[in-house]
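J.: Sequence first, then the predicted structure:
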Amino acid sequence: MIYLICSVVISSLLFVIFKLFDIYKVHTLPAIVLNYAVALSFGFVHSEASITIADIPDQPWFLGAFILGFLFITVFNVMGITAQKNGLSVASVAGKMSVVIPVLIGIFLYNESIGLVKVVGIILALIAVYLSSAKSDTSPVQFKNLLFPLLLFLGSGSIDTLLKYTETTYVPKEAVPMFLSTIFGCALLFGLCYFVAKFVRKKNSFEWKTLFWGIALGIPNYYSMEFLLKALQTKGLESSIVFTINNVSIVILTTVFALAFFKEKLIKKNWIGIGLAIISILLVVSA
C-alpha cells in the first residue's frame, strides 16, 4: 500500500509543477525534454537487469517502450498546456478519466464483460471531462476550452492501455527500471528532435532556470511510474483496486492543491464534473 500512496502524492505533484511552469514563465518543451534525461538516468541507476544498451532493441518489450516514448513526450506536453490553460483540477480530471479507455479496449478486444454499471460509468466520465472544462455556468463549453482536456483524456488512456499490456505481457519484475528507462530514453530522443527543429527556426530558446525545473519534474516523473508499477505488482492488490484508489485520490488531492495553493475558482459545473469523475471511476473499475 505504501507504493500506491507514494504514487498518488508524486503524481499529484506533477500537475502542481506544470502549474508552476506557468507562474514562473518556464518554457514547457525544453523542461520536459530535460525531465526525460533525468528520468532516464534514474532508471539506469535503479536497474537490476543484466541488459546492456546494445541488447535493448532485441527485448520483447522494446516496441512497446518505443511507442510509449512518443506518447509520453506528446501527452506530457498536452498535460502541461492543460494545467496552464484550464487549471489543475481540469487537467487532473481529464487525465484520470482515461481509465475508461483501457476498460473499453478490454471489452472490444478481449471480450471482457460489460454491464449497465460499467456503461453508466463510461458515460459519466465523458460528461465529467466536459463539465470540468466549463468556464461559465450559463454558457456552453467552447471547443477551444475542451480541445486539450480531450487530447489529454485520449492520450493518457492510450498510455495506460499500452503500458499495462506491455508490462504484464513482456516485462519481468527485475527489468521494470530498464523498461522505464527505455521509455524515457525514447521520449527524450523524440523531444530533442522536436526541440532542435523549433530552436533552429528560433521558435524556442533555452534559459538556465529551465535546467532546475527539468530536474524538478524528472525526479517525481520517474518515481510516479515506478511506484505505480510496483503497486500493480503487489500481492493482494488487484489492478482494479490500484487504479481506483490511484485515480480517485489524484483527482481529489490535485483539486485540494488547486484550491489551497493556487486559489483556483471552480464554478458549479466544475464541482459537478469532479464529483461525476470520482463516481465514474468507482463504477467503471468495480463493475
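T.: Noted; the coordinates are in hand.
J.: rest of the way, CA atoms for contacts and neighbours
T.: Will do.
J.: Just give me the neighbour total for Gly80.
T.: 28 (other C-alpha atoms under 10 Å).
J.: Please point out which parts of the one helix or strand it maps to sit buried.
T.: Using DSSP states H and E, Gly80 sits in helix 62-85. Neighbour counts over helix 62-85 (16 or more other C-alpha atoms under 10 Å) mark 62, 64-85 as buried.
J.: and after that helix, which helix or strand comes next?
T.: Next helix or strand after helix 62-85 toward the C-terminus (DSSP H and E): helix 88-96.
J.: Summarise which helices and strands the helix or strand containing Phe243 is packed against.
T.: Using DSSP H and E, Phe243 sits in helix 239-261. In terms of contacts (3 or more C-alpha pairs under 8 Å, 6 or more residues apart in numbering; DSSP states H and E), helix 239-261 is packed against helix 2-23, helix 88-96, helix 208-232, helix 268-286.
J.: try it against this one:
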Amino acid sequence: MHYLLLAVFCSVAVSVLLKIARKKNILIEQAIAFNYIVALSLAYFLLKPNFNGLGFTDFIVQSEHSPIFFALGILLPTVFIIMSKAVEYAGIVRSDAAQRLSLFLPILAAFLLFGEQLNQSRLIGIILAFSALFCLISKPTQQMEQGRFKGIISLLLVWLGYGVIDILFKQTAKMGAAFSTTLFISFVLAACVMFMYLLFKKTRWTTPSLLGGILLGGLNFMNILFYIKAHQSFSENPTLVFAGMNVGVICLGTITGALLFKEKISKINGLGVCLGISSILCLFYFDKLFG
C-alpha cells in the first residue's frame, strides 16, 4: 500500500509544481521536455536497464515489448500537449474531469484484459470511486472558451489518452525486471517527441524552465516508478491501483488546494473526499477480508 500512497503524493507534488510554475517564470512545455531528460537519467542509473547484450537500436527493433514503449514514448508527451489544448478550448474544470473519468477505461481493462474477478467489495468500491470522482469534480463551469467542436474533440482525446496510458503502465508492471528497460526507452522516445515539438515551435529556452524541469523530472520519475511498483504489489487487484491512484490524487489535491492555495471546498467536494477514502478502504481492506 505504501507504493500507492507514495505515487499519489508525488503526483500531487507534480500538480503543485505545475500550479506555481507561471509565477516562477517556468514555461510548462519546456519544463516537461527537460523533465524527460532527468527521468531517463534516473531510470538509467537507478534501474539499470538491461538490453540483453544488444545495442540500443537493435534492442528497440527486436524486443517483444516494442509496441508498449513506442506507445508510451509517443503518448506521454502527446497527451500532455492535448491536455494543454483542452484547457484552452474547454476550460480547466472540464479537462480535469476528462482526465479523472478516464478511470473507466483501465477498470474495464482490469476485468476484460487482466482477468480480475468482480466480487461484492470490489463492485461497491468501484461505485464509491466513481461517485467520489463526480462529487470532487463538481464545480461551476463556464462556456467553452473557443470552438465547441475543438473542445469536445480535445476532451475525448484526453479521456482516451490517459485511460490508455494507465493500461500501458499496468502492462509494463507485468514485465517483472524488464520493466526498467521499457521505462527507460519510453522516456527516451518521449524526450525526442517533446524536443522536436518545441524545436518546431521555435521556442526560446529559459533557465527557470530548465531548473523547474529538473525538479519536475525527479517527482515525475518517482510518481511513475511507485505507480508501477504498486501494480506489481497488487497484481491480483489492479482495480485498487487504478481507482486508488485517481481518487487518491484528487482527494489529496483537493485538500492541498484548500490548505496551500486557499481554494474553496464545497459541501459536495467534501462528500467526494469521504466517498473516495471509503472506496479505497473497500477495495483494499474489505477485499482482503471478504474478497
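T.: Good, I have the coordinates. From a predicted model like this one, the values you see are computed outputs, not experimental measurements.
J.: so what number do they get for TM-score?
T.: Remark: TM-score between the superposed chains equals 0.76 [TM-score structural alignment, normalised by the length of structure 1]; 274 aligned residues with a C-alpha RMSD of 3.9 Å.
J.: any chance of the helices and strands packed on helix 239-261 of structure 1 in CSV, with mean neighbour count and distance to Lys173 of structure 1 too?
T.: Converted to CSV, those look like this (neighbours: other C-alpha atoms under 10 Å; distance: least, C-alpha to C-alpha, whole Å):
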stretch, mean neighbour count, distance to Lys173 of structure 1
helix 2-23, 20, 15
helix 88-96, 31, 25
helix 208-232, 20, 9
helix 268-286, 21, 24
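J.: Nearest to Ser158 of structure 1, out of those?
T.: Checking those against Ser158 of structure 1 by C-alpha to C-alpha gives helix 88-96 as the closest, at 10.8 Å.
J.: The helix or strand that the closest one is followed by vs structure 2, mean deviation?
T.: Remark: after helix 88-96 of structure 1, the chain's next helix or strand is helix 100-109, criterion DSSP H and E. Comparison of helix 100-109 of structure 1 with structure 2 after fitting gives an average deviation of 3.7 Å (mean C-alpha distance after the TM-score superposition for structure 1).
J.: quick one: helix 100-109 of structure 1 to helix 268-286, angle?
T.: Comparing the axes of helix 100-109 of structure 1 and helix 268-286 via axes from the mean of the first three to the mean of the last three C-alpha atoms, to 10 degrees yields an angle of 40 degrees.
J.: sorry, back to before: export the helices and strands packed on helix 239-261 of structure 1 to CSV and tack on distance to Lys118 of structure 1?
T.: Output for those, formatted as CSV (distance: least, C-alpha to C-alpha, whole Å):
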stretch, distance to Lys118 of structure 1
helix 2-23, 24
helix 88-96, 16
helix 208-232, 22
helix 268-286, 5
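J.: Go through these and name the closest to Val120 of structure 1.
T.: Nearest to Val120 of structure 1, of those and by C-alpha to C-alpha, is helix 268-286 at 7.6 Å.
J.: and that closest one, how far out from the chain's middle?
T.: Centroid separation for helix 268-286 of structure 1 versus its chain: 18 Å, with C-alpha atoms, centre = their mean, to the nearest Å.
J.: angle of it against helix 239-261?
T.: Using the same axes, to 10 degrees: helix 268-286 of structure 1 against helix 239-261 is 160 degrees.
J.: Quick one: residues contacting the closest residue in space to Trp213 of structure 1 that isn't next to it in sequence.
T.: Residue nearest to Trp213 of structure 1 in three dimensions, not counting chain neighbours: Ala31, with 6.1 Å by C-alpha to C-alpha, 6 or more residues apart in numbering. Contacts for Ala31 of structure 1 (C-alpha atoms under 8 Å, 6 or more residues apart in numbering) come out as Thr210, Leu211, Trp213, Gly214, Leu217.
J.: Fine by me, thanks again.
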